[in-house]
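Q: Task: produce atomic coordinates for the following.
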Amino acid sequence: MTSSRSVADLITALTREVADFPEPGIQFKDLTPLLADARGLAIVTDALAEIASGADLVAGIDARGFLLGAAVALKLGTGVLAIRKGGKLPPPVHSQTYQLEYGTATLEIPADGIDLAGRKVVIVDDVLATGGTLAAAYRLLLAGGANVTSAAVVLELSALPGRAAVAPLPVTSLQLI
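A: Okay, here's the model as predicted:
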């Protein structure tokens, strides 16, 4: 078991900050170095899996959430549901359009082929900022009949209203900045 402080320190050390991406004024938090580090990925996966224990299904949000969600699902012995960006899945789909810091986007999940009714689902993603993406994923899963128990993110930007945007969904972040 790794302490929460050492997990947070590891995340800080392996997060790259990119100024003015994808638009001027945005300070992008890139977790690619963390995902590429075997020890970092293992430690973060273990910490996220501890948060998600008891889930029947892990939902990972496009795209880094796919990687994290799949790793957590393997650790827990569950399946993983990829919540995709709009236009990437064949019909029929459930879709949800939402606001980003710098525009709008759409998320989708299959409308058939996966029975979500009553399944305990934990959403996994990389960064919680304004909360639009996570809130859209939450609404999509609820529309599909899932019992969304919580969300787990690697990094949360506390100066932004992400947590409030997803209320009442409980969110646990491994690193709060």
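Q: Only C-alpha atoms from now on, for both contacts and neighbour counts.
A: OK.
Q: residue contacts, the residue lying closest to A111 once chain neighbours are set aside?
A: Closest residue in space to A111, ignoring its immediate chain neighbours: V93 at 4.4 Å, by CA to CA, 6 or more residues apart in numbering. Shown in contact with V93 (CA atoms under 8 Å, 6 or more residues apart in numbering): 108-112.
Q: And those residues, which of them are buried?
A: Among those, the ones that count as buried by 16 or more other CA atoms under 10 Å are 108-111.
Q: Cross the residues you listed against helices and list the overlap.
A: Using DSSP state H, no member of those falls within helices.
Q: tell me which of these is nearest to I177?
A: Nearest to I177 among the buried ones among the contacts of V93: E108, at 29.1 Å, using CA to CA.
Q: Name the nearest residue to the closest one, ignoring sequence neighbours.
A: S95 (4.4 Å).
Q: Look at the one you found and tell me its secondary structure.
A: With DSSP: H, G, I helix; E, B strand; the rest coil as the basis, S95 sits in strand.
Q: quick one: it and R84 touch, right?
A: No - contact criterion CA atoms under 8 Å: S95 and R84 do not qualify, at 9.4 Å.
Q: which residues are in contact with both of these two?
A: 107-109.
Q: Quickly note the distance from the residue nearest to A111 to G144.
A: V93 is 10 Å from G144, where distance means CA to CA, to the nearest Å.
Q: Would you quantify the distance from L157 to A36?
A: 22 Å.
Q: Please apply the same query to G103.
A: Separation of G103 from A36 (CA to CA) stands at 29 Å.
Q: Who has more neighbours out of those two?
A: A36 (11 against 7; other CA atoms under 10 Å).
Q: longest helix of this protein?
A: helix 38-52.
Q: Okay, buried residues for that one please.
A: For helix 38-52, the neighbour count (16+ other CA under 10 Å) marks 40-41, 43-49, 51-52 as buried.
Q: Now the second one, please; I'll put the structures next to each other:
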Amino acid sequence: MRSVSPSEFFKSQIRTVRGWPKAGVNFRDVTTLFHNPQAFRMAIDVFASDCERRPVDIIAAVDARGFALGGALAYHLGKPFVLVRKKGKLPYKTISESYQLEYGTAAVEIHMDACKPDDRVLIVDDLIATGGTLLAAAKLFRELQGNVIGVAALIDLVELGGSQKLRAAGLNVHALCEFAEDE
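A: Okay, the predicted model is just below:
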């Protein structure tokens, strides 16, 4: 029997919903991975192992599926957890950063006290697409003088170029698997 690589295992745990939310889109549904305790635990263990090699002070996660990953990782590591939310969703003083979408703009924000200068921050999300949200989140932490050591995601949609943009911005990128557009 052929052994399966970690990347292949994680890919096998993610459902592809074709034609959603519109024709021509292949939506990568990570809720199936979350539903499998073994796969979810393995994903968190892999990210935690990476954090042991590159020390982290704060785990930040992007609204909303990133919260499941980031919260579990922060708990596992015993680290503070910071929410990166869509604009207007946080109750205290915030800073925000806008970024481009395919049609228009969006913005994310964090609390003003999300990190201290030189805190090492890892930003977690479910997937890397164009990189806009993760770049905006990194800019916010850098504005607070945090040291964004990288980003972690279950999926890299390589053809959309986000991981390249993140690396060009000086960020380490760790994705557990990649999907091509036609897979």
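Q: returning to what we had before: from the shared contacts of S95 and R84 of structure 1, pick the one nearest D126 of structure 1.
A: L107 (15.7 Å).
Q: Let me know whether that closest one touches L100 as I believe.
A: No - using CA under 8 Å, L107 of structure 1 is not in contact with L100, being 11.9 Å away.
Q: which of the two has more neighbours?
A: Taking neighbours as other CA under 10 Å, L107 of structure 1 and L100 compare with L107 leading, 24 against 14.
Q: Could you list which residues are in contact with that one?
A: L107 of structure 1 neighbours (CA under 8 Å, 6+ apart): 83-86, 95-97, 133, 136-137.
Q: Same question for I149 of structure 2.
A: 54, 56, 120-122, 171-172.
Q: mind checking the SS state of it?
A: Secondary structure state of I149 of structure 2, per three-state DSSP, is strand.
Q: For the host helix or strand of A164 of structure 1, list every residue counted as buried.
A: Per DSSP states H and E, A164 of structure 1 falls inside helix 162-165. The neighbour-count criterion (16+ other CA under 10 Å) identifies 162-163, 165 as the buried residues of helix 162-165 of structure 1.
Q: Equivalent analysis for stretch 14-30 of structure 1, please.
A: Applying 16+ other CA under 10 Å to stretch 14-30 of structure 1 flags 14-15, 28-30 as buried.
Q: And for stretch 165-177 of structure 1?
A: 165-166, 169, 171-176.
Q: Over to stretch 97-106 of structure 2?
A: Neighbour-count burial for stretch 97-106 of structure 2 flags 97-99 (criterion: 16+ other CA under 10 Å).
Q: Verify the stated contact: G145 of structure 1 with A117.
A: Yes - with contact defined as CA under 8 Å, G145 of structure 1 reaches A117; the gap is 4.3 Å.
Q: which residues sit in contact with the most centrally placed residue in structure 2?
A: Centroid-nearest residue in structure 2, with CA atoms, centre = their mean: D125, separated by 1.8 Å. Going by CA under 8 Å, 6+ apart, D125 of structure 2 touches 61-63, 65-67, 69-70, 134, 151-154.
Q: Go again with 6 Å.
A: Remark: with contacts taken as CA atoms under 6 Å, 6 or more residues apart in numbering, D125 of structure 2 is in contact with 61-62, 66, 153.
Q: hang on, the earlier thing: now structure 2: which of the contacts of V93 of structure 1 match?
A: For these, the subset whose aligned partners also touch in structure 2 (both residues aligned by TM-score structural alignment, their matches' CA atoms under 8 Å) is 108-111.
Q: The strand or helix carrying L67 of structure 1 vs structure 2, mean deviation?
A: Assessed by DSSP H and E, L67 of structure 1 sits inside helix 64-76. By mean CA distance after the TM-score superposition for structure 1, the fitted helix 64-76 of structure 1 averages 1.0 Å away from its aligned residues in structure 2.
Q: which parts of that helix are buried?
A: Using 16+ other CA under 10 Å as the test for burial, helix 64-76 of structure 1 gives 64-73, 76.
Q: quick one, strands of structure 1?
A: Applying DSSP state E to structure 1 gives strands spanning 16-19, 27-30, 57-61, 79-85, 93-100, 103-110, 120-128, 147-156, 171-176.
Q: can those go into CSV with extra columns for distance to S6 of structure 1?
A: Formatted as CSV, the strands of structure 1 follow (distance: least, CA to CA, whole Å):
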stretch, distance to S6 of structure 1
strand 16-19, 18
strand 27-30, 19
strand 57-61, 24
strand 79-85, 27
strand 93-100, 31
strand 103-110, 33
strand 120-128, 18
strand 147-156, 13
strand 171-176, 10
